[in-house]
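*Asks:* Please work out how this folds:
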Amino acid sequence: MFKKLGVLLIIGLLVLVACGEEDQEPIESEEAASEETEQEEIGDHLLSEIQEAGEITVATSGTLIAASFYDDDDELTGYDVEVMKEIGERLGLDVQFEVMGIDSMLPAINSGRVDVAINDIEATDSRREQFNFSEPYKYSYSTMVVRESDYSGIHSLEDLEGKRAGGGATTIYSQIAEHFGAEVVTYGNASNEAYLSDVSNEQTDVVVNDYYLSTFGVAAFPDFDIMIHPDLKFHPTEQAIAMPEGEDELTEAINETLDEMREDGTLSELAINFYEEDASTEPEGEIEEIEGLDL
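*Replies:* Predicted structure coming up:
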């Protein structure tokens, strides 16, 4: 009798435990749904704020020849700048540029100092975990600026080991240089001339950077002992506009505008105007992928 009673009590407890677990599931589900709703409300309001203000604040460097720079009339221009101006016009917004170093741009988005950033920024997997990105407005790949007289002793990516590479502290290009053993020398928001003159006078050995930007940088200083490395094409890239994480409405609005600009030829026209090539389309030819690079 006591044995039967013990069995019944155990069964009863198991039933209670099972019922308790079933009763808790709807409560947990409701809490999760509530948290998701709150996150959506917190993280997707920037577009309406921008529209209400009638302007969008954009971080850029003003020191990147062909992408973001000051012309002879001291006007901010470049492919990236004009792409952003066109987006603003089509969305009915004034575009206010905040000039800053590349290393400050993504933190400025997080702090709310700026709404978006455009400065030849590569949309890597790790960055996508922290920010929203538009569709690419530019496709390119990486190359090196080296001394014309001696190639800076670099004939392969592996030859970067032990070299001094000029670059921004947080750029993908500096990560590539470090990946192959180079020492990165940082400059802040310096002009192209500072980076390239240091390669020429052997203060540094190399600048790893975007193909289009490097080509125009070298052409701007014909008296320097520098050139684009003729044999090295690596790390294909996609440049996009960076925005705060979760701002999907703003991302969609910018993407729709970029699609319009691509379809009506505006993106190609702007790219050819500044780069003399259509950087809005993917480059042809074989471009080396870098294995083991965590970006």
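
*Asks:* Could you use CA atoms for every contact and neighbour count after this?
*Replies:* Fine.

*Asks:* list the contacts for residue 216?
*Replies:* Contact analysis of residue 216 by CA atoms under 8 Å, 6 or more residues apart in numbering lists 65, 66, 275.

*Asks:* now, which of those sits nearest residue 74?
*Replies:* Relative to residue 74, the closest of the contacts of residue 216 is residue 65; by CA to CA it sits at 13.2 Å.

*Asks:* Adding neighbour count, secondary structure and distance to residue 132, write the contacts of residue 216 out as TSV.
*Replies:* Shown next, in TSV, are the contacts of residue 216 (neighbours: other CA atoms under 10 Å; DSSP: H, G, I helix; E, B strand; the rest coil; distance: CA to CA, whole Å):
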residue	neighbour count	secondary structure	distance to residue 132
65	24	coil	26
66	24	coil	25
275	18	helix	26
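
*Asks:* Next, the second sequence, to be compared with the first:
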Amino acid sequence: MKKTLTVLAAAVFVTGIFSCKKAGEEDLLSRIQKKGKITIAMEGTWAPWTYHDEKNELTGYDVEVGKKIAEKLGVEAEFVEVDWDGIFAGLDSKRYDISLNGVEITEERTLKYDFSEPYAFTHTALIVKKGDDSIKRFEDLKGKTTTNSLGSTYAEFAESYGAKVVTIDSFEETLQLVEHGRADATLNDNATFYYYQKIKPENPFKAAVLTEEASRVAVPMRKGEETKKLLEAVNKAIEELKQSGELARISEKYFGADLTK
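*Replies:* Just a heads-up that it's a prediction; the model follows:
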């Protein structure tokens, strides 16, 4: 009987070891802090969110916010540039820990991903060429051709109004298609468009209309127990950046406005 109890106790002890190991493996925050870096996916082609400056260095609102979040977690930020449609695929395959790329919270996305608290709020702008009065509201998109990144909320939004969407890689390219008549319009966030107007005041575009309701921009990550502690840590970091005024300062730097409220 004593021998049986000893064997049983040993089995319980071994099981406990493997259980602890498994729990550690499921904790993404622990793994991130152990390796000393968090891998962040972004496009790198969407100014002023993520883009390359005149020195070809990666910069932008999301780049600075990403660095600040990493700092709060006690690690370095490792940025990986990828096309929009590869961001979520990379999260799924665990190539990236999180993404900062002006990602909006949508009902469909929340079914598969966990999102942090919003760190920016924007409105969708319907962008057309100056002088084009055939599109004055979103309902006018029916039967028209728009252009946006594959899988973006803007493409889905345009399709919901009956538009045919031509997919392209970057905001600059969508504007080129509109300018040369290969698309009637493009959709993007108002902050990005206002920034574009600021750096290129002679541009041939206008915002025909904006959505009334603001979109919530947040940090997506894989859903589940694996990311629970990471989500809590990212939320805490964002809240601290808001309370200190640092988040608003970064927003003012890149957008010329506080998008954090």
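
*Asks:* Just put the contacts of residue 216 of structure 1 in TSV and tack on distance to residue 105 of structure 1.
*Replies:* Below are the contacts of residue 216 of structure 1 laid out as TSV (distance: CA to CA, whole Å):
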residue	distance to residue 105 of structure 1
65	18
66	19
275	24
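
*Asks:* how much does the helix or strand encompassing residue 89 of structure 1 stray from structure 2?
*Replies:* Residue 89 of structure 1 belongs to helix 79-90 when assigned by DSSP states H and E. Taken over the aligned residues, the distance from helix 79-90 of structure 1 to structure 2 averages 0.9 Å (mean CA distance after the TM-score superposition for structure 1).

*Asks:* what's that helix packed up against?
*Replies:* strand 55-60, strand 68-70, strand 94-99, helix 248-263, helix 266-275 (3 or more CA pairs under 8 Å, 6 or more residues apart in numbering; DSSP states H and E).

*Asks:* burial count for residue 8 of structure 1?
*Replies:* Residues lying near residue 8 of structure 1 (other CA atoms under 10 Å) number 12.

*Asks:* Where does it fall, secondary structure wise?
*Replies:* Using DSSP H and E, residue 8 of structure 1 sits in helix 2-43.

*Asks:* before we move on, the earlier item: let me know the closest of the contacts of residue 216 of structure 1 to residue 169 of structure 1.
*Replies:* Distance to residue 169 of structure 1, by CA to CA, is smallest for residue 65 among these, at 19.1 Å.

*Asks:* who touches the closest one in this structure?
*Replies:* For residue 65 of structure 1, the contacting residues are 78, 192, 213, 216, 217, by CA under 8 Å, 6+ apart.

*Asks:* for the stretch 51-200 of structure 1, what spans make up the helices?
*Replies:* Applying DSSP state H, counting those that start in this stretch to the stretch 51-200 of structure 1 gives helices spanning 79-90, 102-111, 125-128, 172-179, 192-200.

*Asks:* In structure 2, which residue range corresponds to the second one?
*Replies:* Just to be clear, that refers to helix 102-111 of structure 1. The aligned range for helix 102-111 of structure 1 in structure 2 is 84-93, by TM-score structural alignment.
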